[in-house]
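Chemist: only geometry, no sequence info:
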């Protein structure tokens, strides 16, 4: 009798999970939207800011202590904000840029701001690890600053940059779960709405396992790619 009851419970749980497949697919698409919108923005602007911080630092190729201090301070301030507070505080900017404060694209705005500051520091640290002798050799051969940046710095630091981008992507996925607080949607929001508020642990378990598998795949791919391009 107990085995029959267990079979009935398992069947009911399976049917419940299957009934949520459309919502799970929608949540996955919303998470993907956040990634597709936010990560390129973070890489472009964060990469530019991180490179400028490297160039403007004391004894840098284009030393400018004032700009280095101001830019670095802004980056540190953004990184110091708890993400939930950042989500709420940039609401007016989000509305100006997207016309709304609800949905995955709107949530991608604060996500992008946090990611830009995060990736800027990653780029700065990666470029700091480039051997000074390589840079000095390029300067002695008359290479311009843009040439050094693109042909020397980025090439020498590409393994570190790949690992940094991998860490950024993992953190971005983690932060995207908090986007559900402001109606951003996504897999994390599905886990909160059904797994936490409605006490449906099976839904929460599926979403958590999905996020774990996704993060592990990204980490594995990033590690392999970085190892391939590691010049050390």
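Modeler: That came in fine, so what should we check first? This structure is a prediction, so every number in the text was calculated from the model and none was measured.
Chemist: C-alpha from now on. contacts and neighbour counts both.
Modeler: Will do.
Chemist: List the residues that contact residue 81.
Modeler: Under the criterion of C-alpha atoms under 8 Å, 6 or more residues apart in numbering, residue 81 has no neighbours.
Chemist: if you set the cut-off to 10 Å instead, what comes out?
Modeler: 87, 89, 114 (C-alpha atoms under 10 Å, 6 or more residues apart in numbering).
Chemist: Okay, and which of those map to helices?
Modeler: 87, 89, 114 (DSSP state H).
Chemist: Now do the contacts for the last one.
Modeler: Spelled out, that is residue 114. Contacts of residue 114 (C-alpha under 10 Å, 6+ apart): 38, 42, 46, 75, 78-83, 86-87, 108, 172, 175.
Chemist: Okay, one more to line up with it:
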């Protein structure tokens, strides 16, 4: 048996900092994922229903939401967006450091990404189902909540899973500017101090986390898909 002092787990960084760093990563991803879902889903629905030919077609509003809000934000690399939002983050939460502060830039980066995926998922719903709902007297809101979203739910779950997986990768970058988490741990110990064991452990944890999120998302999507 290999003595503990000769293994990676004897490294103080792994013993004392690995689990707290994982907790910070989960905190960042959890907060930003929740905000993304709450804001991104309605935004994606608006993108869908205001497009030309849709039930609430509004070309000016659709242009603003699609071309200005979504496309411009998505075109900015996350590393640049993260730095540009430091003053706003400091104003909003009182600091630019820590997982709470990092959640601000993570959410702003992922909301338009998820909204576009939501719009794409809603486009997969056959228009005949909406027409049938309208023919039976459903209001626009009822058509959205009772037909459109339920029919697209498996695809929406898959889209949200993709977004959360992307947030895990973004959270590692956020750690480089004081966000904490596994990214910060890998940078401080794996890069600056050349501790390859810490780097490998953080990479393994990130891979396992992504695989777990993807497995849960796929299982939920499959369970609710009755097509």
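Modeler: Received it, and whenever you're ready, just let me know what you need. This is a predicted model, so every value here is computed, not measured.
Chemist: Would you mind giving the secondary structure of residue 223 of the second structure?
Modeler: For residue 223 of the second structure, the secondary-structure state derived from DSSP: H, G, I helix; E, B strand; the rest coil is helix.
Chemist: residue closest to the middle of the first structure?
Modeler: residue 172 (2.9 Å; C-alpha atoms, centre = their mean).
Chemist: got the contact list for the equivalent of that one over in the second structure?
Modeler: Following TM-score structural alignment, the counterpart assigned to residue 172 of the first structure within the second structure is residue 167. Contacts for residue 167 of the second structure (C-alpha under 10 Å, 6+ apart) come out as 25, 28-30, 32-33, 103, 106-107, 109-110, 161, 173-174, 210.
Chemist: chain center to the helix ranked longest in the first structure: distance?
Modeler: The helix spanning the most residues in the first structure, taking DSSP H as the definition, is helix 21-56. Helix 21-56 of the first structure has its C-alpha centroid displaced from the chain centroid by 6 Å (C-alpha atoms, centre = their mean, to the nearest Å).
Chemist: so where is that helix in the second structure?
Modeler: So helix 21-56 of the first structure sits over residues 15-50 in the second structure, by TM-score structural alignment.
Chemist: Roughly how far does residue 22 of the second structure sit from residue 206 of the second structure?
Modeler: Distance, residue 22 of the second structure to residue 206 of the second structure, by C-alpha to C-alpha, to the nearest Å: 9 Å.
Chemist: gap between the residue mapped onto residue 230 of the first structure from the second structure and residue 199 of the second structure?
Modeler: In the second structure, residue 230 of the first structure lines up with residue 225, judged by TM-score structural alignment. Separation of residue 225 of the second structure from residue 199 of the second structure (C-alpha to C-alpha): 39 Å.
Chemist: Between the two, which has more neighbouring residues?
Modeler: Remark: of residue 225 of the second structure and residue 199, residue 199 carries more neighbours, 19 against 13, as counted by other C-alpha atoms under 10 Å.
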